[in-house]
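# next one to model:
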Amino acid sequence: MTERSRRPLAGVLAAMAVSLTGTRISAIALPWFVLVTTGSTARTGLVALCEMAPYVLVKAFTGPLVDRVGPRTVSWVTDVLSALAVTAVGLLHLVDVLSFWLLLLLVAVIGAARGPGDLSKEIMVPEAAARARVPLERAAGLAGVTERLASTVGPAAGGAVVALLGAQTALFAIACCFASGSAVIVVLLPRRRGSTRDDPDGSARPASEGYWRRLGAGFRFLRGDPLLLTVIAMVAVTNLLDAAFATLLLPVWARESGNGPGAIGLANSALGIAAVAGSLVAAAIGHRMRRRPVFFAGFLLAGAPRFLILAVDVPLWAVLGVFALGGFGAGFLNPILGALNFERVPGELRGRVNALGDSLAWSGIPLGGLLAGAAVAAFGLVPVLLAGGAAYFLTTNLTGLRPEWREMDRAKATRHPGGHTPPGGNAPPGEGRTDTAPGGTSGEVEPESTGDLASVRP
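Prediction:
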């Protein structure tokens, strides 16, 4: 048994914190930089598209590379590349040679680098948790807390830096965040040992296996795991609805209700702070809770109520209360999804499976605002809010009736030789199913039953 060490887990979480904070600051600073330098909303939207499209596409196809080269190397290299690209934007603008098309190219590089960079940090969590002998739910919960904190602090920090020091200075702050994330990974995480991986059946697989065979192995694994496919399909729909809500429905409500843009910030702050609290609770006691009821209760709080409360005429404090309640429920979702994924996907396939799953789950995000805008123009805000709430409720609850979800609560110790739960989750004939934490401590046997493949963006 390897010696217990919390250093890798602390390193992964620290790298996630600084890199994700840089990403969240860039979501404020880059559009504002384009807006103040070009004065064009159309060009600002084009820049946003050039960042997100490469993020999703490159992430989808770099899974085999991450599995082959190793997440540690991919993480620090892509962080350095992101830092160089952001720095280039700032320096080229300082010397007045930054054309708009060159800006689009550099922004595309940033997006393309962030996809595999975020993926690499995500898939380093389970190995770091095993080294620290921390339950997967707790490690996934801590990763969720880190993401929620970055999502709450990053935009606020980005707005403050842009307002006080300007978008130009904010660009260099982003570059420092990415460079810091790279340094943390290099210093705190150990190098990968060896270059040979095992297939799920336990047979040796040479490191020279081709790219397309590696990618195909990820597709085959997903196709053979009904629970993960169901999770991806459900989260793809909820992510589309969340994107429509955040990018269009909430701003339109703020304008039409007379609450103004300040209400958007208050609502998002209430949701973000409560989500951090929920993630902290999930990290502390999530491994002791049954996943399925907690998961669907979280979606029940985080989904439809946000849509429905904006469709009725209520005071702002009531809206903030619903958002806070939804944020608390949302805080439990990604830790459960992360732990579920870490258990079911073998380490040697984690890059490919997570890349494909994340890309599919995020595929509807670019369409959310577009579809919501067309729907509001045709039917008005209130009918679209009601329809969105109904769609969210039906998606999460009807999907939960499918039999695959029973696998979510089955024992976690039944694994293939690669260290993962086999699709279907059943123990081999004649073997018991014991709940075992990464540190090797066994819990009680569960005779009847057993959580980031797809991250939720409420």
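# CA atoms for contacts and neighbours, from now on please.
OK.
# what's around Phe245, how many residues?
Counted with other CA atoms under 10 Å, the neighbours of Phe245 add up to 24.
# how much space between it and Val252?
Using CA to CA, to the nearest Å, Phe245 is found at 10 Å from Val252.
# one more, please, to line up against the first structure:
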Amino acid sequence: MFQPIPLRKQRDYRLLLSARAVSETGAEVTRLAVPLTAATLLGASPAQMGMLTAAASLPYLLIGLQAGAVADRMRRHRPVMIGCELVSAGVIATIPAAWIAGLLTVPWLIAVTFVVGTCSVIFRAFNFPHLAVVVHESQRPQALAGFQSAHSLAVVGGPGLSGLLVQTVTAPFAMLIDAVSFLVSALLIRGIKAPETHTPAPPRGIWTEIREGLRAVVVDPALRALCGSGITINFFGSAYMALFVIYALTVLNLPAGMVGVITACFGVGGLLGALITSRLVKRVGENRMLTCSVLLFPLDFVVAALASGPVWAKFALMSASALISGAAVISFSICFGAITLREAPAELRGRINATMGFAMQGVLALGGLFGGLMGELLGLRPVLWMCAAGVALIMIPTIWLSPLRHSSAQRTR
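Prediction:
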């Protein structure tokens, strides 16, 4: 029986993981530094701040599907991934340069955010099928757990690093860290030696190929359930996050510092979830881990809606909830990626991943608008109950009534 080399001893995987860890940390610095620059140094209006936020996710709606189709056409993915990192580094570096020259404006920040978001969409479309040539199929859940751990570490440490840099060198210059991180990521990916064995799909017209990706997700029961559940949690999660800060500050009367700690607890939970999932999935399989993790998804909404009493009690309760929810979300994400790689035909992986990204990322804006509107009409706490009910009544049945509830037996293709 074939026994692959442990991941920790695989040079190519270590390079790919290091690239993502460095890039994710830099992205967390910029995620705080860009809005701080816009709000405090450039006097951005609320409408401009909204445009700045939308600019990051808009590329998913504009080119997400096309990027997946192009990725499936390509024999080699690494050159495009490297190019995306280099372009991102270059455009991020224009922010401090423009600030020094007195040319920096909010539209400039919006344009930079849009370009970096576009590169991110393309990178993700190419990185997903590329993972299949770097990591053996039996090790993909562990590999994805490593990526999720890197993301969780970035979520925990990135905001603190960003705050320190903003205080010491100002927000525009803090973004140089992100530019450097993209350069380092490009160099690490360039060092990967695994031969790219992907068989490109024959070109049949971009829209024909996009329809094939859409059809594959809709027709396959497992992929359809994954996509539907992802859309559901992103919609209601976005609605929750649109109100979370104002709810925590004005309704629960939590200090801003405690709100930050609760957010960090989610990242810590993600690290624990990655560790637990990478071990348990070997015993119970990706399907069972995924179906169990979704049972915990309504927890954060319910705890926040029920929170009351002294500040310390509300803080302790929500921190524990964030820790558990972070572990559940990361466990779900790891199994989600592994099952998608397993279920998707090799020639459709890029398009299937892009289709899911298009639907799941595109719905974030709708969820945020829904949360804000319902919060205005009904109040903040009722929206949290709506989010809990939506996840419980839509997402959990979607997964538990699908083939994902059964064995993780792999397909024979």
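# who's in contact with Ser82 of structure 1?
For Ser82 of structure 1, the contacting residues are Val109, Ile110, Ala113, Arg114, Ala175, Phe178, by CA atoms under 8 Å, 6 or more residues apart in numbering.
# take those residues and keep only those in helices.
Judged by DSSP state H, the subset of the contacts of Ser82 of structure 1 located in helices is Val109, Ile110, Ala113, Arg114, Ala175, Phe178.
# the fourth one contacts Leu57, correct?
So that's Arg114 of structure 1. No - here Arg114 of structure 1 does not reach Leu57: they are 11.2 Å apart, not a contact under CA atoms under 8 Å.
# between these two, who's got more neighbours?
Shown here are Arg114 of structure 1 and Leu57; by other CA under 10 Å, Arg114 has more neighbours (28 against 18).
# apart from its chain neighbours, what residue comes closest to that one?
Tyr55 (6.3 Å; CA to CA, 6 or more residues apart in numbering).
# do you know how far that neighbour is from Arg214 of structure 1?
21 Å.
# what's the helix or strand for the closest residue to Ile262 of structure 2 other than its chain neighbours?
In space, and not counting its chain neighbours, Ile262 of structure 2 is closest to Ser319: 4.9 Å by CA to CA, 6+ apart. Assessed by DSSP states H and E, Ser319 of structure 2 sits inside helix 311-343.
# residues near the closest residue to Leu57 of structure 1 other than its chain neighbours, how many?
Nearest non-adjacent residue to Leu57 of structure 1, counting by CA to CA, 6+ apart: Ser359, 7.2 Å away. Ser359 of structure 1: 23 surrounding residues under other CA under 10 Å.
# who's in contact with Ser359 of structure 1?
Listed by CA under 8 Å, 6+ apart, the contact set of Ser359 of structure 1 reads Val56, Leu57, Lys59, Ala60.
# what's the counterpart of the third one in structure 2?
Using TM-score structural alignment as the criterion, the counterpart of Lys59 of structure 1 in structure 2 is Gly64.
# quick one: residues contacting that match.
Contacts of Gly64 of structure 2 by CA under 8 Å, 6+ apart are Val121, Ile122, Ala125, Ala354, Thr355, Gly357, Phe358.
# repeat that for 6 Å
Under the criterion of CA atoms under 6 Å, 6 or more residues apart in numbering, the neighbours of Gly64 of structure 2 are Ala354, Phe358.
# next one: it from Leu214 of structure 2, what distance?
Computed as CA to CA, the Gly64 of structure 2 to Leu214 of structure 2 distance reads 12 Å.
# which residues does stretch 204-223 of structure 1 contact?
For stretch 204-223 of structure 1, contacts defined as CA under 6 Å, 6+ apart pick out Pro64, Thr196, Arg197, Asp198, Arg352, Val353.
# with stretch 330-343 of structure 2 instead?
Pro141, Leu144, Ala145, Gly270, Gly273, Thr277, Glu286, Leu290, Ser293.
# repeat for stretch 114-127 of structure 2
Ala55, Ala56, Pro59, Ala67, Gly68, Ala71, His77, Met81, Cys84, Ser88, Gly350, Ala354.
# the fifth one: which element?
Following DSSP H and E, one finds Gly68 of structure 2 within helix 46-73.
# Provide the aligned range in structure 1 for the next helix or strand after that helix.
Downstream of helix 46-73 of structure 2, the first helix or strand assigned by DSSP H and E is helix 78-101. Counting by TM-score structural alignment, helix 78-101 of structure 2 falls onto residues 72-95 of structure 1.
# buried ones in that stretch?
Under the neighbour-count criterion of 16 or more other CA atoms under 10 Å, stretch 72-95 of structure 1 has 72-91 buried.
# ok, stretch 276-289 of structure 1 next?
Val276, Ala277, Gly278, Ser279, Leu280, Val281, Ala282, Ala283, Gly286, His287.
# re the thing from before, in PyMOL, how would I select just the buried ones from the contacts of stretch 330-343 of structure 2?
Buried members of the contacts of stretch 330-343 of structure 2, defined by 16+ other CA under 10 Å, are picked up in PyMOL with:
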select buried, resi 141+144+145+270+273+277+286+290+293
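# report the two of the contacts of stretch 330-343 of structure 2 separated the most.
Gly270 and Glu286 (16.9 Å; CA to CA).
# now the contacts of stretch 330-343 of structure 2 in TSV, with distance to Leu404 of structure 2 and secondary structure?
TSV is the format used below for the contacts of stretch 330-343 of structure 2 (distance: CA to CA, whole Å; DSSP: H, G, I helix; E, B strand; the rest coil):
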residue	distance to Leu404 of structure 2	secondary structure
Pro141	16	helix
Leu144	19	helix
Ala145	19	helix
Gly270	22	helix
Gly273	20	helix
Thr277	17	helix
Glu286	9	helix
Leu290	8	helix
Ser293	12	helix
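# and which of the contacts of stretch 330-343 of structure 2 is nearest to Ala27 of structure 2?
Gly270 (17.5 Å).
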